[in-house]
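# sequence first, predicted coordinates after that:
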Amino acid sequence: MPAPVQPGFFQAAAGNYGYPTPPGVPMNAGPESPLSAFPRISPFEHQFQQHRVDSNGLWSYRASNNGKRHFLSMEALFARYQNPGGALIGNVGTQSYLGMVEDELIDATDDEVFDQFSENTGLPYFDQKYFNNVPKLNAPGFRLRWGWYNDDESGFEFTGWWISRADSDWSAIEQSTHKPNPANQAIMDILLSPPNFIDPAGTGVVSSIPGVTTAQVNEVLQNELMNLGGLPLDDGTIDGVTVPYDLDFRVKAVSQAWGTNATWLSTPIVDKKSLKVRGLAGARYMQVREGFSFVGRDSGLLYSDATNIAGIRPDLKLFSLPTGTDENEDGIVDNAGVVEDDSTGGGTTGTSTAFFVAPVDPVTGQPVQPYTTWVNNTVDTHLAGPEVGFQFDLGGDKFKIWGQTKVGIMANQEKIKLNGDNVGMGIRADPDDIDRPKALIDPTAADPNPNAFSDSQSHTHVSPMFEQSIFMEMAIFDKVPVLKRMKMLEEAKLKVGYTYIVAGEIARPYDSIRWQGMPTRGLFPSIDVERESWSVGTWSVGLDWLY
């Protein structure tokens, strides 16, 4: 009897194996399953996925397995601090030294000499000086930048930078037509050290230096005393005084800055193939230190063309016109105490004999000694606060130009310190003189620095801040022989750029002084705060890594 049909199996072959069975349903037969956006789980899922709308209104999809991408840059900086500017070294509105001794100069010489000083541009007579004589304030430094980018192109960065102290000084001797002679230095050192070798009795120079005659001392003084500069002061009178310095007149400016900031970078606001623009927000701390010092040295002498003390006039230090030539051919250019002949003027305006006197205090009988005036003023500024801005990136992986623009509002904490000594008309010796009273107090054993002074102030206020930077990054090391074999340069890019930082409402030491000087009447320099902008510009070159 035939075997029963067993559905669901394929029919067996005919023969000794029994009866064939009918075929079953083929595999994968039937209707298809519905479509699914995620039909199965994949072991290769992306760590980052993002849907967004492009500018043309279409949906776009971004996926990435990169994770955080860190960056590090190290740069050498070549900075230039803002210069002191054109502020006057001294009190604004004080009469010049030439105006102060006009009558005395004319009496000692004639109207023609006075006219030549007053009319010829570039012929100074203990002229008032300005801070713009100070050379540029250049200094090196370095900057470190580290941070990361997320998969969505947002990120975070930390930046720290430091610029070394710039010291720039200027001496009026550099511009003087009358230069000191090193061969005379030994005699000058003796003359400027107590006891005073200038006879206060009125007979002029008296030499007790072995092997040196009075005539030689006179010649040394004519050669070594210089027409350098004047310091204008408010001495309590209407016109004030300009103090002359005939041995040294120099100014030194110093500046230093460093800072750090932390910045959050947003996802790109503009995201094109070769252009990205993103917002920035963060916080900054910055410290600025500025200062200046002034040093003026004076012989304490009065001198003129004379044969005795009767020819000496108050406040007058007589000099030849600073032409840089030896008109009287005596081997000394632009003598002190003598006006050299000037035949080009159509007449003889020269004088021949120099006479040097140290003024004497009639009360104490003490002559004026050589003295040194010095003034130091420093400002230490701390800035901290929030900042916002934007960053642009233009280019690709091999070559890119990018920059940042930031503005901020900073809390400004500043401390100003002022000190100095001997600020006053030191060549005046008579305390009872109504028109020209003694200005400096005589030192004693109990008080060796009676004319010294100091002042300090601290303030807190708000300062605006602006920073603009632009950089260029180039992947060039793989094209340079030898360098392309260096492991550390495999992922490095050359980075060059420029950064400019400016902060407003900064107290600067050059302007923040009230230039008063009359210690015998209790007048000393003091702090008078004036604020303006401060800036620093830095060129940079370094390496940048993305890892």
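Structure's in. What do you need? Numbers count the residues shown, from 1 in each chain.

# make it CA atoms for all contacts and neighbour counts henceforth
Noted.

# tell me, what residue is most central in this protein?
residue 81 (3.4 Å; CA atoms, centre = their mean).

# thinking that one is in contact with residue 536, fair?
Yes. The pair residue 81 / residue 536 is scored as a contact, 4.5 Å apart, by CA atoms under 8 Å.

# neighbours of residue 57, how many?
Close neighbours of residue 57, defined as other CA atoms under 10 Å, add up to 8.

# where does it land in three-state SS?
Secondary structure state of residue 57, per DSSP: H, G, I helix; E, B strand; the rest coil, is coil.

# how close does it get to residue 249?
The spacing between residue 57 and residue 249, counted by CA to CA, to the nearest Å, is 73 Å.

# do the same with residue 379
Going from residue 379 to residue 249 by CA to CA gives 23 Å.

# do the same with residue 81
For residue 81, the distance to residue 249 - CA to CA - is 24 Å.

# residue 96 too?
From residue 96 to residue 249 the distance is 16 Å (CA to CA).

# which residue of the two possesses the greater neighbour count?
residue 249 (26 against 22).

# gap between the residue nearest to that one when sequence neighbours are not counted and residue 71?
Counting by CA to CA, 6 or more residues apart in numbering, residue 296 is the residue found nearest to residue 249 once chain neighbours are left out, at 4.5 Å. In this view, residue 296 and residue 71 are 53 Å apart by CA to CA.

# for comparison:
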Amino acid sequence: MRTHRWFKALAFGCCLGAGADAFAQAPFMGGGQANWIAADGSAVPPQYAPQMPGTFQAPYATNDPGVLYPPGTPQTFAPYPQVSPYGMGNYSEDMTYNQGGTWFRQILNKRRDYYFNVNALSTTTRGPGHATIGAQPIKLDPLTRGPAGYPVPNYGEAPYPGATTGTGGTGGTGSSTTTPASRVFVDDGVSPYPIMRPSATGAPTYEIDNTLFPIRSTRLFNEFNSPGIQLEWGFEEENGSGLKADAWWGFSSDQTFQRGTDRIDGVIIDQQLILDTEGQFLFTRNGAVTWDTGLPFTSVPGQDQLHGSTLGAQKYDVMYRVNVQSQAGGGGLQMMMPDLFPSTSAIRLRPVYGAKYTYIGETFDFRGIDSGLSYDIGTGTGGGTGGGTTGQSSTFRPDPWGTGGPNSIDSDLFETRVSSRVRTHLAGPTAGIRYDFGRSRNFKIWGQSSAGLMANYEEVRLNGFNAGENLGTRILLGTNMLDGDSRFSDSETHAHVSPVFEQTFMSESKILAALPGTREIPLLANANFRIGYTTTYIGNVARPADSIEWNGFPKTPKVKIDYQTWSMGKLNFGLEWTY
């Protein structure tokens, strides 16, 4: 006979129930010892361990049942948040909100994630600016390479002044032509033409050729690039709020522009060596510096009177060297507020408030060496002019003078130094917004924009020696800059307010946990790989090259600040650990 499986299971259950004693439990009355009875109502001796009192935790003597909710709550219940025996007691947020006509209740448990990251930085800081290395020179005409002058208007109603007089150029037959005075040369700058003597007893003359002794500027230099390091520590709550502290440092970066040298093969170049080698160590294209001496520049040979300008261009034909240096560091503390969007949104938007500190240290150093000699500048044979003749081009070096020596030995070889140092400390509050795209712990992209006002305390120091033009001023004043103590020093400290703006973009991913070489190393596999870029702009910052008033003997250089905008970009690569 075929028996169904369910019937066998039912029969087995009935047999098992018929052969067992049945027990029942008395109602539980709030703890104490239980009483057991058999199915027929007779008492059964205790067979199990005594039951503990039925309370959730020890009663609190201060609990007032009259103020507990709901009414009648026994004293055995603990105060908030342990009111309910089913509550975990770690609520961070209990929010009820209406969305689309439906009420929702969102309960977030407390979950604080701590994190620490270390980043390698590649910093790019704005260059030293576009300041002229020297006092502001007079305006020059790009075609004639002479003073630009001011055009005299005649409105088409009259001839130019001096239409029948004046010295003009040379005509094709060697005769003089007449050039009317169509320009008036008025300028309050410094003459860019160094002065040299045509002979030992000759009157000093200006070398009117802007290609011989160039006036340079800090456009010689590019942006500063240097490595750095950044550390961050903080925590985040499950609702997005949190705290972050960071510190970073960009190492020193320097750039140097140099023409000429002060020694060759370890031998110091002095004036006697220059004389013995007929000046072939000298090079006019090294550069020159314009010094505002305050002495009037009376005339330029071949030009009309130049009113308002001063003399002061000093050549440095042995060596012209400029060095600039920059370093920066800082840190900050930021407090993030809870998300503005609900936790179901893929985008997180959080206000950020904080305080920021930044240190900027920059240096400008100039060093120039002049031979103290006057000489004729040599010419070399240039290329053909197209008609079978050869032209002449300057060698920018003295004509070899043989046994006759240079035109004039005006002074001993001398050196000029100017050093400007700026140390800036900035601190103040910032406010901004942080935006995260995605909530995954494996990959996310986020950015942050913040701005603020920072208290700026700066120290500017300027020092050096032999600042000035040495030939023309000596003839006009009768005193020599090199005869006395020509050292100078000046300093200023200022406190003011500087605006700051900072923008950050960052990506974080668990890519190291997927790579064959790193996923076997727990320290790397559990870390987030971070790559990002931060741009910082700070206004009203003193820069060393823009903080010099280039006064020359008999005056001395002074601190004169022209505030500029300082900026830095930080590219970071790093690892972050969450615990």
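Right, received. Where do you want to start? Just so we're clear, the structure is a prediction, and the values are computed from it rather than from any experiment.

# how close are the two chains, by TM-score?
For this chain pair, the superposition-based TM-score is 0.70 by TM-score structural alignment, normalised by the length of structure 1; 425 aligned residues with a CA RMSD of 3.5 Å.

# pretty sure residue 124 of structure 2 sits in a helix.
No. Using three-state DSSP, the assignment for residue 124 of structure 2 is strand, not a helix.

# chain neighbours aside, what residue packs nearest to whichever residue in structure 1 pairs up with it?
Alignment note (TM-score structural alignment): residue 124 of structure 2 maps to residue 80 of structure 1. Counting by CA to CA, 6+ apart, residue 138 is the residue found nearest to residue 80 of structure 1 once chain neighbours are left out, at 4.5 Å.

# that neighbour maps to what in structure 2?
Match for residue 138 of structure 1 (TM-score structural alignment): residue 225.

# what's in contact with the helix or strand harbouring its match?
Per DSSP states H and E: residue 225 of structure 2 is located in strand 224-236. Strand 224-236 of structure 2 is contacted by residues 112-127, 242-255, 326 when judged by CA atoms under 8 Å, 6 or more residues apart in numbering.

# need the contact list for residue 457 of structure 1.
Listed by CA under 8 Å, 6+ apart, the contact partners of residue 457 of structure 1 are 415, 416, 417, 527.

# which residue, other than its chain neighbours, is closest to the third one?
Here the nearest residue to residue 417 of structure 1 in space, its sequence neighbours aside, is residue 456; by CA to CA, 6+ apart that works out to 4.4 Å.

# I'd say the one you found and residue 528 touch.
No. Counting by CA under 8 Å, residue 456 of structure 1 does not reach residue 528; the two are 10.4 Å apart.

# about what we covered before: now which residue in structure 2 aligns to the residue nearest to residue 417 of structure 1?
Checking with TM-score structural alignment, residue 456 of structure 1 has residue 491 as its match.

# residue 340 of structure 1 pairs with which position in structure 2?
Applying TM-score structural alignment, one finds that residue 340 of structure 1 aligns to residue 380 in structure 2.

# three-state assignment of the closest residue to that match other than its chain neighbours?
Distances taken as CA to CA, 6+ apart put residue 393 closest to residue 380 of structure 2, at 5.3 Å, once the chain neighbours are dropped. For residue 393 of structure 2, the assignment made with three-state DSSP gives strand.

# what's around residue 393 of structure 2, how many residues?
Neighbour tally, residue 393 of structure 2, other CA under 10 Å: 12.

# quick one, what contacts it?
Residue 393 of structure 2 touches 379, 380, 381, 382, counting by CA under 8 Å, 6+ apart.

# the stretch 1-150 of structure 1: helices as residue ranges?
Using DSSP state H, counting those that start in this stretch, the helices of the stretch 1-150 of structure 1 run over residues 97-100, 102-108, 111-119.

# give me the number of neighbouring residues for whatever residue of structure 1 lines up with residue 578 of structure 2.
Matched by TM-score structural alignment, residue 578 of structure 2 corresponds to residue 546 in structure 1. For residue 546 of structure 1, the count of nearby residues is 15 (other CA under 10 Å).

# and what of residue 115 of structure 1?
Neighbour tally, residue 115 of structure 1, other CA under 10 Å: 12.

# now do residue 197 of structure 1
Using other CA under 10 Å as the criterion, the residues surrounding residue 197 of structure 1 number 19.

# from residue 87 of structure 1, how far out is it?
Residue 197 of structure 1 is 38 Å from residue 87 of structure 1, by CA to CA.

# the match of residue 456 of structure 1 and residue 194 of structure 2: what is the separation?
Distance from residue 491 of structure 2 to residue 194 of structure 2, counting by CA to CA: 30 Å.

# looking at the two, which is more packed in?
Shown here are residue 491 of structure 2 and residue 194; by other CA under 10 Å, residue 194 has more neighbours (27 against 15).

# now do that one against residue 371 of structure 2, distance only.
Counting by CA to CA - residue 194 of structure 2 and residue 371 of structure 2 are separated by 13 Å.

# now residue 455 of structure 2
When distance is defined by CA to CA, residue 455 of structure 2 is 47 Å away from residue 371 of structure 2.

# check the offset of the longest helix along structure 1 from the chain's centre.
The longest helix of structure 1 (DSSP state H) is helix 214-224. How far helix 214-224 of structure 1 lies from its chain's middle: 41 Å, per CA atoms, centre = their mean, to the nearest Å.

# which strand or helix spans the counterpart of residue 489 of structure 1 in structure 2?
Aligned by TM-score structural alignment, residue 489 of structure 1 pairs with residue 524 of structure 2. Here residue 524 of structure 2 sits within helix 522-525, counting by DSSP H and E.

# and that helix against structure 1, how far off on average?
Superposing on structure 1 and averaging over aligned pairs (mean CA distance after the TM-score superposition for structure 1), helix 522-525 of structure 2 comes out at 2.2 Å.

# mean deviation of the very next helix or strand once past that helix from structure 1?
Proceeding N to C from helix 522-525 of structure 2, the next assigned helix or strand is strand 528-541, under DSSP H and E. On superposition with structure 1, the mean distance recorded for strand 528-541 of structure 2 (mean CA distance after the TM-score superposition for structure 1) is 0.5 Å.

# before I go, just wanted to say thanks for your time.
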